[in-house]
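**Q** Can you look at this prediction? I've put the sequence above it.
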Amino acid sequence: MAGKNRGSVSLTQWLLIAAVIIVADQFTKILILGAFQLGDVHPVTSFFDLVRAHNYGAAFSFLHGASGWQRWFFLGLGLFAAGFIIWMLRRHGQQMLFAWALTLILGGALGNVIDRAIHGYVVDFIQVHAGGWYFPAFNVADSAITIGAILLILDELRRVRRS
């Protein structure tokens, strides 16, 4: 196959990995929705709780209190981002670290888009805290997006270092 690196991962394989992230995200959210009432808190360790929270906004509840327009804005933004990421994966899928970063972000973004489309909010359930300080609740999709963003930064640092 001309133009393809041996051992490179195809767009289909990247999309399958993103699908696994989406399934894991949605499965965990279904478990939380079935077992928890809104606001329930179940301590797991001294620094980690399982909770049920609904986020109508974006990261760190940005625009959580807006009048409802944010649902459609973030849903549209997530779909646009997914399309852009798929386009980038098609062009750069052979760049492993970069493609892993994009795939994690894609899976996470679509996991949260599904929540917005179905519920009107994102289901969050992971609560980390220490010494009275509480990090905003998050979910598997948010974790994938965060890890993907870290990988993007590492990829860029490697690229800058090489030049």
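**A** Sure thing, it's come through. Residues are numbered from 1 along each chain as shown.

**Q** make it CA atoms for all contacts and neighbour counts henceforth
**A** Will do.

**Q** could you measure F62 against G120, distance?
**A** Taking C-alpha to C-alpha, to the nearest Å as the measure, F62 falls 15 Å from G120.

**Q** Those two - which one has more neighbours?
**A** Remark: of F62 and G120, G120 carries more neighbours, 19 against 12, as counted by other C-alpha atoms under 10 Å.

**Q** Tell me if I'm right that that one and H54 touch.
**A** No - if you go by C-alpha atoms under 8 Å, G120 and H54 don't touch, sitting 9.1 Å apart.

**Q** For this protein, which segments count as helices?
**A** 11-35, 69-92, 96-118, 140-162 (DSSP state H).

**Q** Let me know which of those helices is the nearest to G131.
**A** helix 140-162 (22.4 Å; C-alpha to C-alpha).

**Q** Could you check the angle the closest one makes with helix 96-118?
**A** Calculated by axes from the mean of the first three to the mean of the last three C-alpha atoms, to 10 degrees, helix 140-162 forms an angle of 150 degrees with helix 96-118.

**Q** Pasting the second one now:
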Amino acid sequence: MLAKFMRSGLVWLGLTLVVVILDQWTKVWAVSALSGGRIIEVMPHFDFRLAYNYGAAFSFLADAGGWQRYFLAGIAVAISLWIIYELARSKASQKWHGFAYAMILSGAIGNVYDRVTLGYVVDFIDWYWEKSGYHWPAFNIADSAIFIGAVMLIIDALFFHKKREAQKQQAEA
């Protein structure tokens, strides 16, 4: 049973767990260190600044009245279940997909946990361009993980999917 698990893509759940723990730990740190409007300047154009996101990406639906909390959590849970299904039917050796799915899953879990337990998502990473006053919307480790995983899947779809399909057809011939 353990050997079958180790050969399946479910082995990537280990990475998911590590990223979820890192995400939650950094959010606890952010709430503790940045409360009361405290800002930590990391370098020019990059600060740690606490923000609470009641909506989705870029605070979309943040002022929708509360229903979005459950709606967004439901979407994230559905996506998470689909990713776990995909991991279960894949092989551990499919490193690109395994890593990408693990990153997306960890981000979804980290943000759903916040949304369900707190009613909002804790964000604290702030990139900005001082001269223009432009701030990229604050984000967190979970958001970064989702972004990395999504970019990996897009790269795969654009550049490697046809090659993999051709190899699969050769193997079947």
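**A** Everything's here; your move. Quantities reported herein were computed from a predicted structural model and do not represent experimental measurements.

**Q** In TSV, list the helices of structure 1 along with distance to K4 of structure 1.
**A** Shown next, in TSV, are the helices of structure 1 (distance: least, C-alpha to C-alpha, whole Å):
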stretch	distance to K4 of structure 1
helix 11-35	12
helix 69-92	11
helix 96-118	13
helix 140-162	21
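
**Q** Redo the ones you listed as a markdown table? Include mean neighbour count and distance to F125 of structure 1.
**A** Shown next, in a markdown table, are the helices of structure 1 (neighbours: other C-alpha atoms under 10 Å; distance: least, C-alpha to C-alpha, whole Å):
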| stretch | mean neighbour count | distance to F125 of structure 1 |
| --- | --- | --- |
| helix 11-35 | 17 | 7 |
| helix 69-92 | 16 | 19 |
| helix 96-118 | 23 | 13 |
| helix 140-162 | 17 | 9 |
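
**Q** Quick one: closest of the ones you listed to F47 of structure 1.
**A** helix 140-162 (17.2 Å).

**Q** Quick check: closest non-adjacent residue to the spatially most central residue of structure 1.
**A** Residue closest to the average C-alpha location in structure 1 (C-alpha atoms, centre = their mean): G108, at 2.3 Å. Excluding the flanking residues, the one nearest G108 of structure 1 by C-alpha to C-alpha, 6 or more residues apart in numbering is A141, at 3.8 Å.

**Q** you'd agree the one you found is up against D25?
**A** Yes - counting by C-alpha under 8 Å, A141 of structure 1 touches D25, with 5.7 Å between them.

**Q** Which neighbours do those two have in common?
**A** Shared contacts of A141 of structure 1 and D25, defined by C-alpha atoms under 8 Å, 6 or more residues apart in numbering, comprise 108, 111.
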